[in-house]
Structures are given as C-alpha cells and as structure tokens.
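Undergrad: turn this into a structure:
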Amino acid sequence: MKQPDPADFEALIADRSGFLRVLTAAPRSKRDLTELFDCSRSTIDRVLRSLADAYLVEYQDGEWHATAAGVCAYRKHDEYASFLTDLADAAPILAALPTETPIGEAFLPGSTAHIAESSVPDAVLDVMLCSVRGASVVRGLVPKALAGSATEFYEAAVTDDSATLELVLDGDVFDRLYELNPQETKDALDKPSVTLFRGTIPWTFGLWIADETEVGVVVYTEQGIQGCMLNDTKTAVEWATEQYDSVERDAEEIFLRGGPKGIR
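TA: Have a look, this model is predicted:
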C-alpha cells in the first residue's frame, strides 16, 4: 500500500473538502454525488478515484463512504479553515500587538472581532460594556486608563450591590483615575463587592472575564483603541483566567488612606 505524500495529501483535502463534508455526513451513491455537485460522471469518477487512492473514501454496498481517515481529515480541515476565518477577522486588531503575544490559538477560535472606526474609536468599547452589563462577577486587567469610559465601565459592571468587580490596574493607572475622579473612586472602594489591585501587566491589551462564561480582549495603541474581541468558548475562558491569575497573584490590593499618597 502506497503512503500518500503529505504535500499532495494536504492539497487534495483542501481541494476536495466539499466531497469529504458530504460523505462524512452520510454515504452517497455516485448518482447522488453527480446530482449534488452538478458535475459529469467522469468528473465524479476522477474525484472519487483520487480520494480513494489517498484512503479517504471507499466503496461499499453500492455507496461511497468516508473512511476513518477521511472523517478525521475533513474535521481537522474544517477546524483549520474556521480558525483562519477568525484569524482574518482579528488580524487588523492583532497587528497592533507585538509579535510575541499570548493571544493565539487558545483565544482566537470562536472569537468575534470588533475593529475600532477611525472616526469614533472609543465607540467600540460598547462591546465591552454590553458584555459586562448584568454579569454577577467581573474580573479584568487594565493596562491603560481611559478616563472617558471608566465611569461607564464601572456602572455597567456593578449594576447592584450583589455584583462583584475585581480589577488589576497597571502601574499608575489607579493614581490617574483617582486624580480625575476622586469621589467616584472613593465610593467604588467603599463597596465590599469592589476590589482593586495594583500590578504589572506585561501586555498592551486588557481583558475581562464576565461570569466565567464570556471573555474579551481590548487592544490599545498610542492613538487609542484598535479594537475588541469576544469569545465564550470554554477554552477561551480558561485561557483568560490563566492570564488574569498570572498577574493577580503578584498584585497588591489598593486601600485608600487619606488620598493617593496613602495608597498601599
């Protein structure tokens, strides 16, 4: 038995993925395939021969079936094609990040990308506000202070006294927010359900986790917001939780003692 050449194998699967999809779903006769793909019998013969030579399909009891290899090939190809679609959507946002970034295969599959419009870049943050609004528990990493949206985010995340908000703020982000909104900051820290930490966030993106069911990433540039991405898959939630925990474990809780100089 001749083993398929990997390069030819890959090209064949990509080129004939439609046939593999149909035969993975159910066995089909040659007549069924001719009608379904609106091809001549000679074309169908050629396609089936190439797939059979690669051990991806086989003929049994008058019908063509996908083999175990064929089913596996189609599913992995479909997964890869879906990932490329998600990656293409997110590419304009990812382009603003350094080459070495933890955002990758754990977060991108199943994500939706929202690119900021140049005319109103901050408007894309509505995606984040909608995500956290009504959540019982919100955790997040804040690498930059966006004074104009801080109050909106707080009000969306803490809809009532039972909602819990936990944030790690990078460097002097808290100090800047306190200087701009001292009373609102004090009121927030007075709530038992709100916990703020000062830590070191090694990335130029922020993230949030809403109720352990949805996560989001917001990517910043020197000019403002590049865009947001959302994902509610289990893998993405686990990835975001790992990123959050890696920063939060070394962060220090913020307490107010007579103003910013009393923060410890």
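
Undergrad: rest of the way, CA atoms for contacts and neighbours
TA: Fine.

Undergrad: what's the longest helix in this protein?
TA: When the chain is parsed with DSSP state H, its longest helix is helix 68-94.

Undergrad: what is the subsequent helix or strand relative to it?
TA: The helix or strand immediately downstream of helix 68-94 is strand 112-115, counting by DSSP states H and E.

Undergrad: tell me how far the closest residue to residue 50 other than its chain neighbours lies from residue 20.
TA: Using CA to CA, 6 or more residues apart in numbering and skipping the chain neighbours, the partner closest in space to residue 50 is residue 12 (8.0 Å). Using CA to CA, to the nearest Å, we find residue 12 at a distance of 10 Å from residue 20.

Undergrad: of these two, who's got more company?
TA: For the pair residue 12 and residue 20, the greater number of neighbours falls to residue 20 (26 against 16), based on other CA atoms under 10 Å.

Undergrad: next, the second sequence, to be compared with the first:
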Amino acid sequence: MFGDYFDILNDWMREGESELELILEQDLLESIVTNYESEFDVLAGFDSVEFYIYDGQIPYALWLIDREPTDHVGITIYEEGGIKGSLVTDSEPAIDWARDQYDRLRDDSTKLESNMFE
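TA: Just a heads-up that it's a prediction; the model follows:
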C-alpha cells in the first residue's frame, strides 16, 4: 500500500519543482524503514525533502499543497490498515485550520537528520 505513495512522491520530487516536508509518528517511521527501506532512502535523498518525527499519536494524515492559483488541504483517516475516509478542500478556513495544526505538530517534533539511520 505505502509503496504506491513512495512511487508518487519520488516521481514528484524527480520533477524538481517541489519541496516536501513530512511529519511522521516514531512507530510509522520505524515501520516504513523496515518495510520500504530502499524507497524511503530514495525519498530521503532529495535535498528538498525534510522529515520530522512526532513523539505521540497523530490521529489522521494531514496534508497541505501550496500551489498557485489555489492552495489545498486534505485530511485522511486510516483505520485497521486502510483508508476510512478522506476530504480535500480549498476552503480558506480549512486551510488556516490545517496550517495551525501542522505548525503545532512540527513545533513539537524533532527534525530527522540524515545520519540518524547510519
């Protein structure tokens, strides 16, 4: 399942016009490194990709796309290993809410340095 995400993100980053910042729970990071090590290494190898590790639980996947002419935000709920629901919008109040949530999570996270898995 996550392999498809890596394909999409790695292709996106190869185009060279994007930056990516991901906040991951510690358990999720460990699972990714265990099950998708080579795909993770490729993604982590891009200079425009940064990872942050959150020491706690994040109850949903939250993502923001800053792109002209309209920004978008999405939230995805996972349950029992699969997607339970997803919402995408360009609503200004939703984007403001998502930015606040994201900033709070990032402020409470630790930046993953490239040498942490060597």
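
Undergrad: quick TM-score on the pair, please.
TA: Here the TM-score for the pair of chains, by TM-score structural alignment, normalised by the length of the second structure, is 0.82; 115 aligned residues with a CA RMSD of 2.2 Å.

Undergrad: tell me, the longest helix of the first structure lands on which residues of the second structure?
TA: Structural correspondence for helix 68-94 of the first structure: none found in the second structure, per TM-score structural alignment.

Undergrad: can you pull the buried residues of that helix?
TA: For helix 68-94 of the first structure, the neighbour count (16 or more other CA atoms under 10 Å) marks 70-71, 73-75, 77, 83, 85-87, 89-90, 92-94 as buried.

Undergrad: measure the residue nearest to residue 50 of the first structure to residue 58 of the first structure for me?
TA: Applying CA to CA, the value for residue 12 of the first structure to residue 58 of the first structure is 16 Å.

Undergrad: just give me the neighbour total for the aligned residue in the second structure for residue 167 of the first structure.
TA: By TM-score structural alignment, residue 167 of the first structure lines up with residue 22 in the second structure. By the criterion of other CA under 10 Å, residue 22 of the second structure has 15 neighbours.

Undergrad: next: the one 3 residues further on.
TA: Using other CA under 10 Å, residue 25 of the second structure has 17 other residues around it.

Undergrad: elements contacting whatever helix or strand residue 169 of the first structure lives in?
TA: Using DSSP H and E, residue 169 of the first structure maps to strand 164-170. Other helices and strands packing on strand 164-170 of the first structure, by 3 or more CA pairs under 8 Å, 6 or more residues apart in numbering; DSSP states H and E, are strand 137-142, strand 194-199.

Undergrad: going along the chain, name the strands of the stretch 151-264 of the first structure.
TA: Per DSSP state E, counting those that start in this stretch, the stretch 151-264 of the first structure carries strands over the ranges 164-170, 194-199, 205-210, 214-221, 224-231, 252-253.

Undergrad: nearest to residue 44 of the first structure, out of these?
TA: strand 224-231 (39.9 Å; CA to CA).

Undergrad: where does that closest one end up in the second structure?
TA: Mapping strand 224-231 of the first structure onto the second structure (TM-score structural alignment) gives residues 82-89.

Undergrad: now do stretch 6-16 of the first structure
TA: Aligned using TM-score structural alignment, stretch 6-16 of the first structure spans no residues in the second structure.

Undergrad: nearest the middle, which residue of the second structure would you pick?
TA: In the second structure, the C-alpha nearest the mean C-alpha coordinate belongs to residue 22, at 3.4 Å (CA atoms, centre = their mean).

Undergrad: coming back round to it: the helix or strand hosting the residue nearest to residue 50 of the first structure versus helix 68-94: what angle between them?
TA: Under the criterion DSSP H and E, the helix or strand holding residue 12 of the first structure is helix 6-15. If you take axes from the mean of the first three to the mean of the last three CA atoms, to 10 degrees, helix 6-15 of the first structure sits at 80 degrees to helix 68-94.
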